[in-house]
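>>> The following comprises the amino acid sequence and a computationally predicted model.
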Amino acid sequence: MFGRSNNSQPVTPALSESTPSPADPGKGRPTPKRKVAEAANKRPLVAPATKKATRERAKAQRDLEYRAMQTGDERHMPAKDRGPVRRYVRDSVDARWNLGEFFLPVAAVFLVIQFALAQSGLAILAILALYVYIIAAVIDVWLMWRGLKKRVAAKFPADQIPARGLAMYAVLRAFQIRPSRLPKPQVKHGQRPA
């Protein structure tokens, strides 16, 4: 079954159309050695001088953007922070007191309280209070975005308002501690944009 066949006829390979006929001249030169072919294809991906210049240009651009985010200069800000709509959203978020901006300090306090009350069994109250604060902060941000969305739609034409990302831009800014926000806040609390 799996052994040799008793048929002793020699097998001749069939000539296919892809094999060159004896009349075909071929490529006319010997195939180069692998080492020679690799050496011919070897070249640096980026020249070292170009790489250093590119790195220096990128660093200068980052420094310019960082200074612009510190001062509020919109000409040199990153593209995600430019434009009148983004500025209006930033100023609206910065003008109100948000529960989210106090989340990190409040969470740290509740963590210390939880460790202090761990032996007495009252640590669960600290955890529950922290969850209540988180839920309140989420509701606060949702109410903020609802009102802000209406004001943005009333103030700007529909073609200027970005289709996506504006809600997350406002929410993430509301959950940042005010001194660490970039671009830096340009308005004080209670100073609503016009």
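Nice, I can see it. Every value quoted in this text rests on a predicted model; they were computed, and no experiment measured them.
>>> use CA for all of it now, contacts and neighbours both
OK.
>>> Which neighbouring elements make contact with the top helix by length along the chain?
As assigned by DSSP state H, the longest helix anywhere in the chain is helix 123-155. With contacts taken as 3 or more Cα pairs under 8 Å, 6 or more residues apart in numbering; DSSP states H and E, helix 123-155 sits against helix 84-95, helix 103-116, helix 166-174.
>>> another structure for you, compare them:
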Amino acid sequence: MFGRKKDEPQSPVNVQPVEQSSESADGRKTGPTPKRSAQQANRQRPLVPTDRKAAKEAERQQRIEAQNRLRIANETGDERYLMPRDKGEQKRYTRNFIDSRWMFGEFMMFIILAFLVISLVFQSNLQIQVFVQLALWVVIALIILEAIVTSILLKRRLVAKFGHMERGVRMYAAMRGMQFRKLRLPKPQVARGAKVD
């Protein structure tokens, strides 16, 4: 009823293939956008590589190179290859601030181990057991107090240097302060007592 008449000739639609878009050096578009099917065809990769042995060896080499880069970065403090939790100016300053100080918390594991040995040796003596438990609570309280004081001092330094303190830096400093200096990663880059500014 509506629409074109049956005797009207249908005009053929000319479909031109769209060429791949090329970009100039500054990233501006210089050609038409390619069709979705062409883009998907360009991105397609085989799910299973044809040479599995070579693919496995290449993956192993990539993993070894990444581990070597991370190991060297942990030894030298190279920001490019550090783990995301260790990257950033404030994290580096926090590491140097903690590593330049004598921290009571870094000896926590040795103190707890000593208390454990004493309590096992003198487990029949009730007075020594009570003394060990009280001394352990005193050590934990001192470590918490030290972490609070250190975080307050660190916040003042960071606000003075960077204008603000990033989220998570306090916990980062507390956890690093409770690690034994020789076992810290990334490794300390400053000596004890050095000025960090």
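Received it, and whenever you're ready, just let me know what you need. On a predicted model such as this, the values are computed, not experimentally measured, just so you know.
>>> Mind checking the TM-score on these two?
The TM-score (TM-score structural alignment, normalised by the length of structure 1) is 0.70; 149 aligned residues with a Cα RMSD of 1.9 Å.
>>> just how off-centre is stretch 160-175 of structure 2 within its chain?
15 Å (Cα atoms, centre = their mean, to the nearest Å).
>>> and what of stretch 120-134 of structure 2?
The answer for stretch 120-134 of structure 2 is 42 Å, by Cα atoms, centre = their mean.
>>> How about stretch 49-66 of structure 2?
With Cα atoms, centre = their mean, you get 24 Å for stretch 49-66 of structure 2.
>>> With stretch 87-100 of structure 2 instead?
14 Å.
>>> And the contacts of that stretch?
Here stretch 87-100 of structure 2 makes contact (Cα atoms under 8 Å, 6 or more residues apart in numbering) with 79, 86, 154, 158, 162, 165-166, 169, 172-173, 176-177, 181, 188-196.
>>> buried residues in that stretch?
Of the residues in stretch 87-100 of structure 2, 90, 91, 93, 94, 95, 96, 97, 98, 99, 100 count as buried by neighbour count, 16 or more other Cα atoms under 10 Å.
>>> picking up where we left off before, among the contacts of stretch 87-100 of structure 2, name the buried ones.
Buried among the contacts of stretch 87-100 of structure 2 by 16+ other Cα under 10 Å: 79, 86, 154, 158, 165, 169, 172-173, 176-177, 181, 188, 190.
>>> Nearest to residue 138 of structure 2 among these?
residue 177 (17.8 Å; Cα to Cα).
>>> Contacts only, for the counterpart of that closest one in structure 1.
In structure 1, residue 177 of structure 2 lines up with residue 174, judged by TM-score structural alignment. By Cα under 8 Å, 6+ apart, the residues touching residue 174 of structure 1 are 93, 94, 98, 100, 101, 141.
>>> Switch these over to JSON lines; also include distance to residue 55 of structure 1.
As requested, the contacts of residue 174 of structure 1 are arranged in JSON lines below (distance: Cα to Cα, whole Å):
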{"residue": "93", "distance to residue 55 of structure 1": "35"}
{"residue": "94", "distance to residue 55 of structure 1": "35"}
{"residue": "98", "distance to residue 55 of structure 1": "39"}
{"residue": "100", "distance to residue 55 of structure 1": "37"}
{"residue": "101", "distance to residue 55 of structure 1": "36"}
{"residue": "141", "distance to residue 55 of structure 1": "40"}
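>>> hmm, back to that, ok, which pair from the buried ones among the contacts of stretch 87-100 of structure 2 is furthest apart?
Maximum pairwise distance among those (Cα to Cα): 24.1 Å, between 165 and 181.
>>> will you turn the buried residues of stretch 87-100 of structure 2 into a markdown table that also has distance to residue 133 of structure 2?
Below are the buried residues of stretch 87-100 of structure 2 laid out as a markdown table (distance: Cα to Cα, whole Å):
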| residue | distance to residue 133 of structure 2 |
| --- | --- |
| 90 | 38 |
| 91 | 36 |
| 93 | 37 |
| 94 | 33 |
| 95 | 32 |
| 96 | 34 |
| 97 | 32 |
| 98 | 29 |
| 99 | 30 |
| 100 | 31 |
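>>> rewinding a little: put together TSV for the helices and strands packed on helix 123-155 of structure 1, with distance to residue 34 of structure 1 on each row.
Conversion of these to TSV gives the following (distance: least, Cα to Cα, whole Å):
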stretch	distance to residue 34 of structure 1
helix 84-95	57
helix 103-116	61
helix 166-174	55
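>>> right, and those helices - which one's nearest residue 36 of structure 1?
helix 166-174 (55.6 Å).
>>> Report the distance from stretch 83-102 of structure 2 to the chain centre.
On Cα atoms, centre = their mean, the centre of stretch 83-102 of structure 2 falls 13 Å from the chain's centre.
>>> counterpart of that stretch in structure 1, which residues?
Counting by TM-score structural alignment, stretch 83-102 of structure 2 pairs with residues 78-97 of structure 1.
>>> Repeat that for stretch 141-150 of structure 2.
Counting by TM-score structural alignment, stretch 141-150 of structure 2 corresponds to 135-144 in structure 1.
>>> So which residue is dead centre in structure 2?
The centre of structure 2 sits closest to residue 84, judged by Cα atoms, centre = their mean, with a distance of 2.2 Å.
>>> any idea how far it lies from residue 146 of structure 2?
Separation of residue 84 of structure 2 from residue 146 of structure 2 (Cα to Cα, to the nearest Å): 27 Å.
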